[in-house]
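Undergrad: Sequence and predicted structure below; questions after.
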Amino acid sequence: MSVVRKGMNTFDIKILGIILMFVDHIHQMFFYAVPQWIDYFGRPVATLFFFVSVVGFSHTSNKKKYLLRLYIGSLIMVIGSALIGHLAPASGPMSNFGLANNIFRDLFLGVVLMYGVDAFQHFIKTRKILDFLKGALLLSLPILLSIPVLFAGQLPTAILIGYTTLVPNILITENTFMIYVIPLLYVFRKKRLLQILIIVLTSMIFLVTGGGSQWLMIFAAIPVYLFNGEKGNSMRGFFYAFYPIHIWILYALSCWISG
């Protein structure tokens, strides 16, 4: 008989994350009717999913397949959002709203960054310059891939749309440079208190630099502290499907109601 450890497992943290995310997206899609403070509930969400991705990458038996799933998810999100935007044209207060949600991009690039950490850790053991160069390239890749986006005004629209659809980069992620929290959490994946310190320090940076309510990500430290190291129920397909579907439904409802 297996013993259930106290605290929160990966499944529990995912469930908490999607609940808070759903509340946050209600505010996002119905911003014209829902109070601004509802947005506060969503500030820890990205950090929770960053932490879960670190746990997943650390324990998966097939890291390449994990990376591929996230990439496919990002493509489905882009194509589906474009289709929903066409089928449910925005009007009224939603007329200037752009449906750009795609956490899959953040997590995909986060996995790339964790590959970079692995390469550097391998370099420490082997002292091979190729491992060092691989690590440096992978850790800078999200930024390097954003260079064409900086010249968006000089690129044909079709090429720019195709590039941003097929090539995730730091400028089109939901959390931009905050994705570098992922490799930091991965480096200290066996030191929970240091992971919590990273979350706290990042939230303080947002607080002192005027990053709006994003400093409330500090509350993600509580589930991270309570994490008991267990996986819990999987339901992987549910979590992959829930994210895009709930966004598309809320967006379509908002367009219909506001119109």
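TA: Looks like it came in fine.
Undergrad: okay, CA-based contacts and neighbour counts for the rest of this
TA: OK.
Undergrad: Next up, the contacts around residue 10.
TA: 52, 227, 229, 230, 231, 232 (C-alpha atoms under 8 Å, 6 or more residues apart in numbering).
Undergrad: What is the nearest of these to residue 46?
TA: Checking those against residue 46 with C-alpha to C-alpha, the nearest one is residue 52 at 9.8 Å.
Undergrad: Leaving out the residues flanking it, which one is nearest to the closest one?
TA: What sits nearest to residue 52 in space, not counting adjacent residues and going by C-alpha to C-alpha, 6 or more residues apart in numbering, is residue 10, at 6.6 Å.
Undergrad: quick revisit: hmm, which two among the contacts of residue 10 are most spread apart?
TA: 52 and 232 (12.3 Å).
Undergrad: Enumerate the helices of the stretch 151-259 of the chain by residue range, in sequence order.
TA: Secondary structure of the stretch 151-259 of the chain (DSSP state H, counting those that start in this stretch): helices at 157-166, 181-187, 192-208, 221-226, 236-258.
Undergrad: Just say which of the ones you listed is most tucked in.
TA: helix 181-187 (a mean of 21; mean count of other C-alpha atoms under 10 Å).
Undergrad: circling back to that earlier point, compare residue 52 and residue 232 (neighbour count), which wins?
TA: Under the criterion of other C-alpha atoms under 10 Å, the comparison of residue 52 against residue 232 puts residue 52 first, with 22 against 13.
Undergrad: what's the distance between that one and residue 246?
TA: Here residue 52 is placed at a distance of 20 Å from residue 246 (C-alpha to C-alpha, to the nearest Å).
Undergrad: what ranges do the strands span in the stretch 1-150 of the chain?
TA: With DSSP state E, counting those that start in this stretch as the definition, the stretch 1-150 of the chain shows no strands.
Undergrad: how about the helices of it, start to end?
TA: For the stretch 1-150 of the chain, helices defined by DSSP H, counting those that start in this stretch occupy the ranges 10-29, 45-59, 63-87, 103-126, 129-144, 147-150.
Undergrad: Which one of the ones you listed lies nearest to residue 205?
TA: The closest of those to residue 205 is helix 45-59. By C-alpha to C-alpha, the value is 14.4 Å.
Undergrad: mind listing what's buried in that closest one?
TA: Of all the residues in helix 45-59, those buried under the rule 16 or more other C-alpha atoms under 10 Å are 45-57.
Undergrad: hmm, who's touching stretch 30-39?
TA: With C-alpha under 8 Å, 6+ apart as the criterion, stretch 30-39 contacts 23, 24, 26, 27, 28, 93, 254.
Undergrad: Correct me if wrong: the first one contacts residue 40.
TA: No: under the criterion of C-alpha atoms under 8 Å, residue 23 lies out of contact with residue 40, with a separation of 9.4 Å.
Undergrad: Okay, one more to line up with it:
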Amino acid sequence: MDGLSGSRYGLSSSTLKLFACITMLIDHTGASVVLQLLNQPAIRANAARYNQILPVYTVMRQIGRLAFPIFCFLIVEGYYHTHDVRKYMGRLFVFALISEIPFDLALKPGWFYPLKQNVYFTLLIGLWTIWTMDQFRFRRMLRLVIALCGMTFARGLMTDYSFRGVFLIVVLYLFHEERLVQCFAGAAAIAWETYAPPSFILCYLYNGKRGLRLKYFFYLFYPVHLMILGLIRWLCIANIT
């Protein structure tokens, strides 16, 4: 593999995760709290105030586009480095369940919103898909069917990023052995999100090292920050109404 794998230089897994978490926090703050402000009648009636806040919201959402491709890249790397892929999938499933109410509180109309599921489900389906494909690595048509099943399941479950997220994980898995090609392919697969492809510059700099041992911090960060943002959002709604 090319890139900086095995080098003491470059970015570790924990550094990439920290960057993704920060950009995700910025994105979700915009999508929950700032958007809630923009939707208030008093703000919408004040054109000057609205036009001050709108660019902030837009930039926050654009910054947030960098997070998801990095998480997908690390799911693929995690697949190749984990000692037990079933336990890995089990952890993703547990945190997908834990995250669903915080996800709905922060980003949807209420605490229960069955029409959209959080991104942990997308990552889980993507991981299951590449693991299953790997069991049939010499049967191309069957691997294609498995990939299509994974994408169809994500779309049917209405997960965040839907089938496109699973497609990105599959692409990164298929080109895993050539980092530069993998990054270009990943950037092409996520190009429908205009501000997402630059995240693969950071992925190319991945050095294959774990970095800080903060595994459960990263698992917990998603539901905890969403719960905090959700509470702030609903406190704002309560105070306004």
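TA: Everything's here; your move. It should be emphasised that the depicted structure is a prediction, and the values quoted were computed from it without experimental measurement.
Undergrad: what's the spacing between the residue nearest in space to the middle of the second structure and residue 110 of the second structure?
TA: When C-alpha atoms, centre = their mean is applied to the second structure, the residue found nearest the centroid is residue 68 (3.2 Å). Residue 68 of the second structure sits 24 Å away from residue 110 of the second structure when distances are taken as C-alpha to C-alpha.
Undergrad: Skipping adjacent residues, who's closest to residue 233 of the first structure in space?
TA: Here the residue nearest residue 233 of the first structure, using C-alpha to C-alpha, 6+ apart, is residue 11, at 5.7 Å.
Undergrad: let me fix that: residue 130 of the second structure
TA: residue 170 (6.2 Å).
Undergrad: wait, doesn't that neighbour sit right on residue 147?
TA: Yes: between residue 170 of the second structure and residue 147 there is a contact under C-alpha under 8 Å: 7.1 Å.
Undergrad: who touches both of the two?
TA: What both residue 170 of the second structure and residue 147 touch, as defined by C-alpha under 8 Å, 6+ apart, is the set 129, 130.
Undergrad: Look at residue 218 of the first structure and say how many residues are nearby.
TA: Using other C-alpha under 10 Å, residue 218 of the first structure has 20 other residues around it.
Undergrad: how about the nearest residue to the counterpart of it in the second structure, chain neighbours excluded?
TA: Counting by TM-score structural alignment, residue 218 of the first structure lines up with residue 197 in the second structure. Excluding its sequence neighbours, the residue lying closest to residue 197 of the second structure (C-alpha to C-alpha, 6+ apart) is residue 187, at 4.4 Å.
Undergrad: do residue 62 of the second structure as well
TA: Nearest non-adjacent residue to residue 62 of the second structure, counting by C-alpha to C-alpha, 6+ apart: residue 195, 5.9 Å away.
Undergrad: What of residue 175 of the first structure?
TA: With C-alpha to C-alpha, 6+ apart, the residue lying closest to residue 175 of the first structure is residue 106, at 7.0 Å.
Undergrad: Could you report the distance from the one you found to residue 33 of the first structure?
TA: Where residue 33 of the first structure is concerned, residue 106 of the first structure sits at a distance of 29 Å (C-alpha to C-alpha).
Undergrad: Between these two, point out the one with more neighbours.
TA: The residue with more neighbours, out of residue 106 of the first structure and residue 33, is residue 106; 29 against 11, by other C-alpha under 10 Å.
Undergrad: That one: what's it in contact with?
TA: Neighbour list for residue 106 of the first structure: 170, 173, 174, 175, 176, 179 [criterion: C-alpha under 8 Å, 6+ apart].
Undergrad: got a markdown table for the residues you listed, with neighbour count and distance to residue 195 of the first structure too?
TA: Shown next, in a markdown table, are the contacts of residue 106 of the first structure (neighbours: other C-alpha atoms under 10 Å; distance: C-alpha to C-alpha, whole Å):
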| residue | neighbour count | distance to residue 195 of the first structure |
| --- | --- | --- |
| 170 | 23 | 22 |
| 173 | 22 | 22 |
| 174 | 17 | 21 |
| 175 | 16 | 18 |
| 176 | 14 | 20 |
| 179 | 24 | 14 |
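Undergrad: which of those lies closest to residue 69 of the first structure?
TA: Nearest member of these to residue 69 of the first structure, counting by C-alpha to C-alpha, is residue 173, at 16.9 Å.
Undergrad: For whichever residue in the first structure pairs up with residue 135 of the second structure, grab the count of nearby residues.
TA: Aligning on TM-score structural alignment places residue 135 of the second structure opposite residue 119 in the first structure. Neighbourhood size, residue 119 of the first structure [other C-alpha under 10 Å]: 21.
Undergrad: what separates the counterpart of residue 214 of the second structure in the first structure from residue 11 of the first structure, distance-wise?
TA: Using TM-score structural alignment, the partner of residue 214 of the second structure in the first structure is residue 235. Residue 235 of the first structure sits 8 Å away from residue 11 of the first structure, going by C-alpha to C-alpha.
Undergrad: So for these two, which sits in the more crowded spot?
TA: residue 11 (18 against 9).
Undergrad: how about that one, what's its partner in the second structure?
TA: Aligned partner of residue 11 of the first structure by TM-score structural alignment: residue 14.
Undergrad: so what's its match up against?
TA: 210, 211, 212, 213, 214.
Undergrad: Out of those residues, which are shared with the first structure?
TA: Of those, the ones still in contact in the first structure (both residues aligned by TM-score structural alignment, their matches' C-alpha atoms under 8 Å) are 210, 211, 212, 213.
Undergrad: Just the buried residues of the residues you listed.
TA: Here, 16+ other C-alpha under 10 Å leaves residue 210 buried among these.
Undergrad: Nearest to residue 43 of the second structure, out of the kept ones among the contacts of residue 14 of the second structure: which one, please.
TA: Using C-alpha to C-alpha, residue 212 comes nearest to residue 43 of the second structure of those, at 42.9 Å.
Undergrad: Map the residue nearest to residue 175 of the first structure across to the second structure for me.
TA: In the second structure, residue 106 of the first structure lands on residue 122 (TM-score structural alignment).
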